[in-house]
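S.K.: Provided below for reference: sequence and predicted model.
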Amino acid sequence: MIKPLTKTQLVAEMSERLDTDKKSAAAMLDALSAIVLEQVAAGGAVTIPDVGKISCRDRPERMVRNPATGEQLKKPADRQVKVTVTKRLKDSVNG
């Protein structure tokens, strides 16, 4: 199994592919992260071409069960981050 890329390794790979210095590549990665965080936190969505769509969805109030005691609890409404992977990424992984 291949180890996940660290931020340092990702920045190095980006700087090499973009033919730029690591400082600029790190700034681009930080800017992308900031955009995604702001948009999703505001309830929007961000699509990264050939990777997927990151969005936020509202979940209604619901009943849940405590697995240790079996007690039924009411869980308040909350928000959840959802990532939908593109078909191209799925196909690249599967063959």
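M.R.: Yep, it's here.
S.K.: When you work out contacts or count neighbours from here on, use the C-alpha atoms and nothing else.
M.R.: Noted.
S.K.: Give the residue farthest from the middle of this structure.
M.R.: Ranked by distance from the centre of the chain (C-alpha atoms, centre = their mean), the top residue is Thr69, with 33.4 Å.
S.K.: what about it, which SS state?
M.R.: Three-state call for Thr69 (DSSP: H, G, I helix; E, B strand; the rest coil): coil.
S.K.: which residues does it contact?
M.R.: Under the criterion of C-alpha atoms under 8 Å, 6 or more residues apart in numbering, Thr69 has no contact partners.
S.K.: Which residue ranges of the protein form helices?
M.R.: Assigned helices in the chain, in chain order: 7-18, 22-41, 87-94 (criterion: DSSP state H).
S.K.: quick one: which of those is nearest Asp50?
M.R.: helix 87-94 (6.0 Å; C-alpha to C-alpha).
S.K.: Take this one as well and set it beside the first:
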Amino acid sequence: MAQKTTTTELIAAIAAATDTTKTEAQTFLDAFKAVTTTALHEGKEVQIASFGTLKPKNRAARMGRNPATGESIQIAASTGVSFTPAKALKDALNL
């Protein structure tokens, strides 16, 4: 199983890479999340050159089953996010 990078580790790495404080890196990360969330909520794609594209993905309502009881349940429509990595990211992962 792959290991996880925590938010704290990510903030420390951003601070080190940009020669800023952890507080400034936290502000940057929070702003990035807010802007990205707003754009996706508005139905827009978020394309980050050499990294990838985040797209809102609508899921229709559907019938499902409760695995514990076998009872049919209605699963509400929802919006998720799909990520398509850019070629540069794929290439970097497959050296």
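M.R.: Alright, I've got the coordinates. Since this is a predicted model, take the numbers as computed values, not measurements.
S.K.: List the TM-score for the superposed pair.
M.R.: Once superposed, chain against chain, the TM-score is 0.76 (TM-score structural alignment, normalised by the length of the first structure); 93 aligned residues with a C-alpha RMSD of 2.4 Å.
S.K.: hang on, the earlier thing: save the helices of the first structure as CSV, and put in mean neighbour count too.
M.R.: Converted to CSV, the helices of the first structure look like this (neighbours: other C-alpha atoms under 10 Å):
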stretch, mean neighbour count
helix 7-18, 15
helix 22-41, 15
helix 87-94, 10
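S.K.: closest to Val64 of the first structure out of these?
M.R.: For Val64 of the first structure, the closest of the helices of the first structure is helix 22-41, at 24.9 Å, according to C-alpha to C-alpha.
S.K.: helices or strands next to that closest one in the packing?
M.R.: On a contact count with 3 or more C-alpha pairs under 8 Å, 6 or more residues apart in numbering; DSSP states H and E, helix 22-41 of the first structure meets helix 7-18, strand 45-48, strand 52-59.
S.K.: Would you mind getting the average deviation of the second one from the second structure?
M.R.: After superposition onto the second structure, the mean distance of strand 45-48 of the first structure to its aligned counterpart is 1.4 Å, using mean C-alpha distance after the TM-score superposition for the first structure.
S.K.: again with the first one
M.R.: Relative to the matching residues in the second structure, helix 7-18 of the first structure has an average distance of 0.7 Å after the fit, by mean C-alpha distance after the TM-score superposition for the first structure.
S.K.: neighbouring contacts of that helix?
M.R.: Residues contacting helix 7-18 of the first structure (C-alpha under 8 Å, 6+ apart): 21-22, 24-26, 29.
S.K.: go on, stretch 78-93 of the first structure?
M.R.: Counting by C-alpha under 8 Å, 6+ apart, 40, 50-61 sit against stretch 78-93 of the first structure.
S.K.: and those residues, which two are the farthest apart?
M.R.: Greatest spatial distance among the contacts of stretch 78-93 of the first structure (C-alpha to C-alpha): Asp50 and Glu61, at 34.0 Å.
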